[in-house]
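Undergrad: Structural data only, the sequence is not supplied:
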């Protein structure tokens, strides 16, 4: 075939494909706008429902992804790729995609399980995969947490749904576990009274369950007390820090020594 024939064929192909490409672009642009409106509509409907925020966001994301898949198939069909051919192509590479996206499919399934069993919701303080944070968003494939130092933590839903999750918010209250050590010369009853006065005078410590102060262990150089106040989940760290500081101040004022490691030098006479 001569060069001119190739050029003619190219012109014919361009002329034949141009209307389809323009139509596909229009479908893509208009479809994108329609999807935005439909997603907003779904958001409004879900907002009026009694479903929790976690489920609402998950369904919105699922709707958005589903509509985009339909839009992509429509664009490909407009260009000239028949939907039957497209389905055949998907079927032929389905196994490869499944293997390549094994983790993603697991994460999607994990997101569905989280929505079904609801081990936590947006705003809950949880511990999972070695991380602690408040749930910011539950997406299709991942869950986002805001860590205690205000860092964003992204955990794949597959791992999250198949491992231990500690939810600190569900019960509404938390016990603060502290260990306070005093010297063996200290009076046990006086120490318990001093520490208990600190606990009962703190405004954020709950009356029920009542705080406790008990001898925990007779350690090598100290008598250790288990100090156990209760607080609302949101007040945990404030209570933790306040009690630690106030107990130290109260023990100092009462003349009760908190022992610390020290070395004793022994000299041998020659």
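TA: Okay, I see it. The shown structure was predicted, so the numbers you read here are calculated from the model rather than taken from an experiment.
Undergrad: okay, CA-based contacts and neighbour counts for the rest of this
TA: Will do.
Undergrad: Would you tell me what the next helix or strand after the strand or helix carrying residue 189 is?
TA: Assigned by DSSP states H and E, residue 189 falls within helix 188-201. The first helix or strand that comes after helix 188-201 along the chain, using DSSP H and E, is strand 212-218.
Undergrad: how far off helix 188-201 does that following strand point, in degrees?
TA: Relative orientation of strand 212-218 versus helix 188-201 (axes from the mean of the first three to the mean of the last three Cα atoms, to 10 degrees): 140 degrees.
Undergrad: what's strand 212-218 in contact with?
TA: 192, 195, 196, 223, 224, 225, 226, 227, 228, 229 (Cα atoms under 8 Å, 6 or more residues apart in numbering).
Undergrad: Structure two is appended below for comparative analysis:
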């Protein structure tokens, strides 16, 4: 019984000793801990304030909205990393080893995400050199649509039938891009093939009347009606009217419709497209 009481007293002294040491360490370390958390909270508030201020400055200077968001996001994460390094340094944790580990992690992540880094670089090139902007209608990488958003890794398009397409920026920046919205006017290339028996002057007169009486077709640059080829099934005539970008598709459709109707009324035959095929005869 006496031995048990001695062990209890010894255990109590042992716990008390370590409790005293813990309190002593906590009291000694509390200024650093308090200072570190003050730096953390003040730093987070300062980062939000700086980020909002930078965004307002870029908006007031008429920066491109996509570029403004891109630069503000990069600045935000750089400041957060610097704040985190300052926080752990204040806690007394060695930052040199942490930076070395962070560098090794960055290298590993970079090697595993080479495609994503290529898309990141492509996004920066698109934002800086601006081959297209939000709202432009473009054709690239086998797809076409209106640009909804230029993100860091992908560009978001919407097609004419309201489908959403995400195109990787790496491929987009390294390929051919057709921007239909860059110029204010566009020329339609509309081809008709008529019979060899047709009076070409009459055909050209009908087509010229169609484009001359459409107020949406521009006088400058001047439209043209020209013979462009002699093919197996007839004579090819091209109609080339110019129109403002907003009127282009309506003009294209109306010229096709009116030309078909008026050539038919004049007794001029529009030749169908004929595709030759080789057929193996039956044995």
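TA: Happy to help now that I have it. On a predicted model such as this, the values are computed, not experimentally measured, just so you know.
Undergrad: Residue in structure 1 paired with residue 106 of structure 2?
TA: The alignment partner of residue 106 of structure 2 in structure 1, by TM-score structural alignment, is residue 94.
Undergrad: Can you turn the buried part of the contacts of strand 212-218 of structure 1 into a ChimeraX selection?
TA: Restricted to buried positions by 16 or more other Cα atoms under 10 Å, the ChimeraX selection for these reads:
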select :192,195,196,223,224,225,226,227,228,229
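Undergrad: Give me the subset of the contacts of strand 212-218 of structure 1 that lies in strands.
TA: Within the contacts of strand 212-218 of structure 1, residues falling in strands by DSSP state E are 223, 224, 225, 226, 227, 228.
Undergrad: Before we go further, residue 132 of structure 2 is sitting in a strand, right?
TA: No: using DSSP: H, G, I helix; E, B strand; the rest coil, the assignment for residue 132 of structure 2 is coil, not a strand.
Undergrad: what residue of structure 1 takes the place of it?
TA: Under the alignment by TM-score structural alignment, residue 132 of structure 2 pairs with residue 120 in structure 1.
Undergrad: can you pull the contacts of that match?
TA: 114, 126, 167, 170.
Undergrad: Check the gap between the nearest residue in space to residue 235 of structure 1 that is not next to it in sequence and residue 168 of structure 1 for me.
TA: Spatially, and ignoring its direct neighbours in sequence, residue 235 of structure 1 is nearest to residue 204 (6.9 Å; Cα to Cα, 6 or more residues apart in numbering). Taking Cα to Cα, to the nearest Å as the measure, residue 204 of structure 1 falls 17 Å from residue 168 of structure 1.
Undergrad: circling back: mind telling me the two of the ones in strands among the contacts of strand 212-218 of structure 1 farthest from one another?
TA: For those, the maximum inter-member distance is 16.1 Å, found between 223 and 228 (Cα to Cα).
Undergrad: what about residue 198 of structure 2, which SS state?
TA: Under three-state DSSP, the three-state class of residue 198 of structure 2 is coil.
Undergrad: May I ask you to confirm that it is in contact with residue 268?
TA: Yes: with contact defined as Cα atoms under 8 Å, residue 198 of structure 2 reaches residue 268; the gap is 6.2 Å.
Undergrad: Please say which of those two ends up with more neighbours.
TA: residue 268 (18 against 15; other Cα atoms under 10 Å).
Undergrad: The more buried one corresponds to which position in structure 1?
TA: With TM-score structural alignment as the criterion, residue 268 of structure 2 matches residue 256.
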